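Peer 1: Sequence first, then the predicted structure:
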Amino acid sequence: MTMLPVAIVQAAPVPLSIGDGIDKAVRLAREAVEGGARVVAFGETFLGGYPLWLDEAPGAALWDHPGTRALHRILLEQAVVPNDERLLPLQELADESGAVISIGAHERVRRSLYNNQLTFRPGLPVLDHRKLVPTHGERLVWMRGDGSTLGVHQAEWGSVGSLICWEHWMPLARAAMHNLGESVHVAAWPTVREQYAIASRHYAMEGRCFVLAAGLVQAKDDLFDGLERAGGNDAARELIEAIPADTLNRGGSLIAAPDASVIAQAGEGEETLVAELDLGEIGQGLASLDTDGHYSRPDVFELSIDTRPREGVKW
């Protein structure tokens, strides 16, 4: 296969209510697959929604804030877990269609939350990528991932991997992923604002791969709706009410080619962005730049990657 149909589902999540979010994701992913897409990408933490209150609600980071505590409890209760049976419809869709589906989620491991970009692939277990460094206020919600979830899925047409948000400004994480030889890279963002678009396009050229930069569309009313679906909470509602803006995630998804050019660009609303990728462009670009090969200078630079799971406890 040299031509690969792909899609970015730029949509509003169902914040806090994971079960409803999975139902919506399955419906939208199925529509994209039925439209011909072999790779379908959703934005950062589509399942559960991006925790906007950390950036937008005054006082959310104060010690023992009742609204922040209440929202954290809801996220823990709602989060997906490893081998979560609620995710089976996404796996079944990948199995029956042969498509790869990449979607962000709040994941609970023991009693901590992770930001995980899940890759569902036909006939194989889900591929995890847990965000290595939660950005700024996100550290109030998410644990750091480890090197055990740096990886790619090898399809018959090439390989697909992912990084989340500001991981695209971690030079060694990028170098590790480039070494894995991605054909398609999913860059998961809450909103693909200008700086994030630049990072995504830079990644495409540096890694000589196609990049699906996937953003969310999320409004304050979505948070209220999801909160009620998740059982409601007065302290959480009060915190959300303190958010001054109405529209909080503004999409902006794009698909970039290995020369950093933009193949397709979304607006700020809900839409499914589609493109057909000419995988032959990758080899053409490698003629001048291969950052993992003839541009790497292994005699000067060496990267060591620890892929052991770091659970912190040995029994």
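Peer 2: Arrived safely, thanks for sending. Owing to the predicted nature of the structure, the values given are computational and were not obtained by experimental measurement.
Peer 1: C-alpha from now on. contacts and neighbour counts both.
Peer 2: Fine.
Peer 1: This protein: strands as residue ranges?
Peer 2: All strands of the chain, identified by DSSP state E, fall at 3-10, 39-41, 100-109, 112-120, 152-155, 158-164, 184-188, 210-214, 217-219, 247-250, 254-256, 262-265, 271-278.
Peer 1: hey, which of those is tucked in deepest?
Peer 2: Among the strands of the chain, the stretch with the highest mean neighbour count (mean count of other Cα atoms under 10 Å) is strand 210-214, at a mean of 32.
Peer 1: let's bring in a second model and compare:
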Amino acid sequence: MSESLLTVALAQISPVWLDKAATLEKIKAAILEAALSGGELIIFGEGLLPGYPWWLSITPASAWDNRIQKEIHAHYARNAIQIEKGELQAVQELAKKHHIAVYLGLIERPSDRGGHSLYCTLVYIDQQGEIRSIHRKLQPTYDERLTWSPGDGHGLQVHPLKAFTVGGLNCWENWMPLARTALYGQGENLHVAVWPGAVRNTENITRMIAQESRSFVISVSGLMRKSDFPAHTPHLDVILENCPEVLADGGSCIAGPDGKWVLEPVAHSEGLLIQTLDFNRVLEERQNFDPVGHYSRPDVLQLKVNQERQRSVLFNE
């Protein structure tokens, strides 16, 4: 296939909620299916591994010193991913074997921040199976702050993929103009936006970012239904008491560099959505607008980005 053409697979799936081993198996099956369908990049939704913290909005999650909330949180932490311990190794091996890049939304419990706090993280694995960036969500949204910690700018990175330059953000940080600009300034022309899953989140912003950046924009959402909570979930009765039948309805979609739909939002459908993108469309639309190129004024407006990984303790040997 031409270097200008890239086949992408949007994995709109549900997790095996807060079961990282079972969810990893589901992720691996999706990667294999995408590769066999000619996929060169597969993208999974926000926090899919092992799942979005849905209990926060439907239980008394802010109750202070509450045993139930502590036990649910501990279960979440036990199923979070520790990348430095090799817990993504099987995914990396699949990516390398099938020459497919992966953007994977997960919940991370990193040792470089003590190994106990949780971060909403977007990991990029290249076609050689190497982890190239680990982006921790800059600002958890609203009730997410009860369980996730704020990240840093270290993961604001872009990556070459055939003719494209890809970058990504988690959910509502896609609304942060300066976070988007940090990626544009590094040459991004294929923007990945990952979401827990809702058409209401993706139907407007996907096209808006495409128009603003003159890039392809891929929004990938998860699915979550009341029936998707495993029976072994701690305090399942409390979680289900006020739980709607559908928590995440999908909404995965693709907009082209002109802001028009390549793939309109898809709701309530589990599986892979596959599309081939043509890089030449980016060059066509940059002719009249380029937000960090000919249509910018760095002598008047500039963005400064701190990409240093933040740590609480620094040791000098």
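Peer 2: It's in. As the structure is a prediction and not an experimental result, all values here were calculated from the model.
Peer 1: where does the TM-score land?
Peer 2: Here the TM-score for the pair of chains, by TM-score structural alignment, normalised by the length of structure 1, is 0.93; 307 aligned residues with a Cα RMSD of 1.4 Å.
Peer 1: rewinding a little: and the strands of structure 1 as TSV, adding distance to Asp234 of structure 1?
Peer 2: Below are those laid out as TSV (distance: least, Cα to Cα, whole Å):
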stretch	distance to Asp234 of structure 1
strand 3-10	30
strand 39-41	34
strand 100-109	22
strand 112-120	23
strand 152-155	42
strand 158-164	32
strand 184-188	31
strand 210-214	32
strand 217-219	19
strand 247-250	21
strand 254-256	38
strand 262-265	39
strand 271-278	33
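Peer 1: Indicate which one of the ones you listed is closest to Asp299 of structure 1.
Peer 2: strand 152-155 (26.2 Å; Cα to Cα).
Peer 1: Residue in structure 2 paired with Trp166 of structure 1?
Peer 2: Counting by TM-score structural alignment, Trp166 of structure 1 lines up with Trp172 in structure 2.
Peer 1: quick one: its match and Ala255 of structure 2, what's the gap?
Peer 2: Here Trp172 of structure 2 is placed at a distance of 18 Å from Ala255 of structure 2 (Cα to Cα, to the nearest Å).
Peer 1: Tell me who's in contact with the match of Trp166 of structure 1.
Peer 2: When contacts are counted by Cα atoms under 8 Å, 6 or more residues apart in numbering, Trp172 of structure 2 touches Thr141.
Peer 1: same question, Ser57 of structure 2
Peer 2: Counted by Cα under 8 Å, 6+ apart, Ser57 of structure 2 has contacts Asp143.
Peer 1: Next: Trp148 of structure 2.
Peer 2: Ser117, Leu118, Tyr119, Cys120, Pro140.
Peer 1: try 7 Å
Peer 2: By Cα atoms under 7 Å, 6 or more residues apart in numbering, Trp148 of structure 2 lies in contact with Leu118, Tyr119, Cys120, Pro140.
Peer 1: swap in Arg121 of structure 1?
Peer 2: Contacts of Arg121 of structure 1 by Cα under 7 Å, 6+ apart are Ala94, Ala99, Val100, Ile101.
Peer 1: Need the counterpart of it in structure 2.
Peer 2: Per TM-score structural alignment, Arg121 of structure 1 is aligned with Asp126.
Peer 1: separation between its match and Leu273 of structure 2?
Peer 2: 20 Å.
Peer 1: swap in Gln211 of structure 2?
Peer 2: With Cα to Cα as the criterion, Gln211 of structure 2 and Leu273 of structure 2 are 22 Å apart.
Peer 1: among the strands of structure 1, which is nearest Ala70 of structure 1?
Peer 2: strand 112-120 (14.5 Å).
Peer 1: Check which helices and strands that closest one sits against.
Peer 2: helix 88-97, strand 100-109 (3 or more Cα pairs under 7 Å, 6 or more residues apart in numbering; DSSP states H and E).
Peer 1: now the ones you listed as a markdown table including distance to Glu228 of structure 1?
Peer 2: Shown next, in a markdown table, are these (distance: least, Cα to Cα, whole Å):
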| stretch | distance to Glu228 of structure 1 |
| --- | --- |
| helix 88-97 | 24 |
| strand 100-109 | 18 |
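Peer 1: Out of those, flag the one nearest Met143 of structure 1.
Peer 2: Closest among those, once you apply Cα to Cα, is strand 100-109, at 9.5 Å.
Peer 1: what's next to the closest one, contact-wise?
Peer 2: Contacts of strand 100-109 of structure 1 (Cα under 7 Å, 6+ apart): 38-48, 76, 79-81, 94, 113-122.
Peer 1: again, but for stretch 24-43 of structure 2
Peer 2: Applying Cα under 7 Å, 6+ apart, the set of residues contacting stretch 24-43 of structure 2 is 6-11, 91, 98-104, 220.
Peer 1: same check, this time on stretch 204-217 of structure 2
Peer 2: 189-192, 219, 254-260, 282, 285-286, 290-291.
Peer 1: ok, now with 6 Å
Peer 2: Residues outside stretch 204-217 of structure 2 that contact it (Cα atoms under 6 Å, 6 or more residues apart in numbering) are Asn189, Leu190, His191, Val192, Ile254, Ala255, Gly256, Pro257, Asp258, Gly259, Val282, Glu285.
Peer 1: Quick check: the aligned residue for Val158 of structure 2 in structure 1?
Peer 2: Checking TM-score structural alignment: Val158 of structure 2 goes with Val152.
Peer 1: let me redo that: Leu6 of structure 2
Peer 2: Under TM-score structural alignment, Leu6 of structure 2 pairs with Leu4 in structure 1.
Peer 1: Surely its match and Leu277 touch.
Peer 2: Yes. Contact between Leu4 of structure 1 and Leu277 holds when scored by Cα atoms under 6 Å: they sit 4.9 Å apart.
Peer 1: Distance of Pro5 of structure 1 relative to Gly280 of structure 1?
Peer 2: On the measure of Cα to Cα, Pro5 of structure 1 and Gly280 of structure 1 end up 14 Å apart.
Peer 1: oh sorry, the question was meant for Asp221 of structure 1
Peer 2: 44 Å.
Peer 1: Which one's more surrounded, those two?
Peer 2: Using other Cα atoms under 10 Å, the more surrounded residue of Asp221 of structure 1 and Gly280 is Asp221, with 14 against 11.
Peer 1: so where do the helices sit in structure 1?
Peer 2: Using DSSP state H, the helices of structure 1 run over 18-34, 53-56, 66-78, 88-97, 171-179, 194-207, 220-229, 234-241, 280-286.
Peer 1: from those helices, which stretch is densest packed?
Peer 2: helix 194-207 (a mean of 21).
Peer 1: mean shift between that one and structure 2?
Peer 2: By mean Cα distance after the TM-score superposition for structure 1, the fitted helix 194-207 of structure 1 averages 1.9 Å away from its aligned residues in structure 2.
Peer 1: okay, the angle between that helix and helix 171-179?
Peer 2: 50 degrees (axes from the mean of the first three to the mean of the last three Cα atoms, to 10 degrees).
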